[in-house]
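J.: coordinates only, no sequence provided:
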């Protein structure tokens, strides 16, 4: 199966660099991340076309055969136009369609300098501990141990990618504390993908995220071969305006069908 979506191409690039196994069944891919079985978008099926009338039972059977212990459902739909397929099939599957915007750039506009911020690569245990704390500050502290362990595994995975030379995680530090951060990764192809642009709620609208994204982009574009930066955003989130202001342009729409379980 040839993937046309830049969103899913870069999703799979990141997942495979982190140890995911992708199996091609012709009309769909099975994506499995043994190191993080609770990560829904690391353990999912990717179809080449959206669901058509009568597809739901087959899709459900295929998912259950691959992930028999799970209650959630996660189906990616390849393509660039954001086609979600037959909504009656969504109801049978019990999924909700999420259509995100894939933005790209080959260079970025220099942002206004963020005052009193040290923008640099994360290094060492304390920096990465602060990255986990920033994540919790942005999204809340999970109520159970499973949620915390999931976040810890995700941050540890990003750190491993950085230390293996697949990219970097850039942070904006204010008085020694990490207040914004983002990762940018590539497998050596022409594409580099941003991950997890986060700003502490008390430090938003100060130019920190723009500074982090621009710094990461400048580093990546110095590497041989990298020609295109990719970032995926919720079209209704305010962050997409920030990305456009930096020079990203809307390129595709990416479809995910999900049921939390």
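T.: Thanks, I have the structure now. Remember, it's a predicted structure, so these values are computed and weren't measured experimentally. Numbering: from 1, shown residues only.
J.: please make it C-alpha for all contacts and neighbour counts, starting now.
T.: Fine.
J.: didn't residue 14 look like it was pressed against residue 185?
T.: Yes - using C-alpha atoms under 8 Å, residue 14 is in contact with residue 185, at 7.3 Å.
J.: excluding chain neighbours, what is closest to residue 19?
T.: In this structure, residue 19 finds its nearest non-sequential neighbour in residue 33, 6.5 Å apart by C-alpha to C-alpha, 6 or more residues apart in numbering.
J.: contact partners for that neighbour?
T.: 15, 19, 20, 21, 39, 42, 43 (C-alpha atoms under 8 Å, 6 or more residues apart in numbering).
J.: can we see that at 10 Å?
T.: Residue 33 is in contact with 15-16, 18-22, 39-44, counting by C-alpha atoms under 10 Å, 6 or more residues apart in numbering.
J.: put this next to the first one:
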């Protein structure tokens, strides 16, 4: 089933499988479980394939039966249904834009005063975690202690992908500061970007545009012929991606409900993590 999914969902599942997720085909939907990370909501979810996305009652029942202990609800839908059908259950709908390119994305020049290298050391990854935690402290979106645990687990999973040769993560540094970062995961001849992020004080200097090209060439050297990136539909970063060669390919829809007082961890996107 995953071979015929749109590129965003196809690459989501590819990465989750590399990280040990189990995918069960139920005919008109898939059930994805991540035993190693049960707190990861978008690693433990229902993906509707050919089922009717309007049937909120059915999908909420399916999710509850598959994940009876879950406090959250996470359902990936093939198209945008009527909002009220899910809102009646306290479930919100969000959309992402999936962009693809069959040519190596163009690389922006690197601004003066910065250096780029792969993230490989313990110190590098501690900086990644610190940046994520600091950003969450500013936004207050997640419960701090739980978010730090999640960030450390996420960093460990990504380092495991690097160790097997399936991924690379790159950082732009200014002195000792991590100014920007992103990752790329190789799935056969398809490369999927992960976690494009730039610290506020270093934005508007073309750093993300430079890293997009660096990662694209890493993947091309290893046989990639397709590049996929996903961002929230409201995120202006999509303009950058189009400017370096990406084109809109699909929209994905997520039905999500927070587990109340528990911290809610969203699916890692190329932009938001």
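T.: Ah, there it is. This structure is a prediction, so every number in the text was calculated from the model and none was measured.
J.: one step back: residue in structure 2 paired with the residue nearest to residue 19 of structure 1?
T.: Counting by TM-score structural alignment, residue 33 of structure 1 lines up with residue 34 in structure 2.
J.: map residue 107 of structure 1 across to structure 2 for me.
T.: Under the alignment defined by TM-score structural alignment, residue 107 of structure 1 corresponds to residue 104 in structure 2.
J.: got a list of what the most centrally placed residue in structure 1 touches?
T.: Residue closest to the average C-alpha location in structure 1 (C-alpha atoms, centre = their mean): residue 195, at 4.9 Å. By C-alpha under 10 Å, 6+ apart, the contact set of residue 195 of structure 1 is 11, 14, 158, 169, 181, 182, 183, 184, 185, 230, 231, 232.
J.: show me where the stretch 151-273 of structure 2 has helices.
T.: Along the stretch 151-273 of structure 2, the stretches classed as helices by DSSP state H, counting those that start in this stretch are 207-220, 237-243.
J.: the aligned residue in structure 2 for residue 84 of structure 1: what's it in contact with?
T.: In structure 2, the residue paired with residue 84 of structure 1 according to TM-score structural alignment is residue 80. Residue 80 of structure 2 makes contacts with 53, 54, 93, 94, 95, 251, 252, 253, 254, 255, as judged by C-alpha under 10 Å, 6+ apart.
J.: please narrow the contacts of residue 195 of structure 1 to those residing in strands.
T.: 169, 181, 182, 183, 184, 185, 230, 231, 232 (DSSP state E).
J.: how near is the fourth one to residue 175 of structure 1?
T.: Spelled out, that is residue 183 of structure 1. Going from residue 183 of structure 1 to residue 175 of structure 1 by C-alpha to C-alpha, to the nearest Å gives 21 Å.
J.: neighbour-wise, which of these two wins?
T.: residue 183 (25 against 10; other C-alpha atoms under 10 Å).
J.: the residue nearest to that one when sequence neighbours are not counted and residue 155 of structure 1, how far apart?
T.: Among residues not flanking residue 183 of structure 1 along the chain, residue 169 sits closest, at 4.2 Å (C-alpha to C-alpha, 6+ apart). Distance, residue 169 of structure 1 to residue 155 of structure 1, by C-alpha to C-alpha: 10 Å.
J.: pick out whichever of those two has more residues nearby.
T.: residue 169 (25 against 17).
J.: good, wrapping up.
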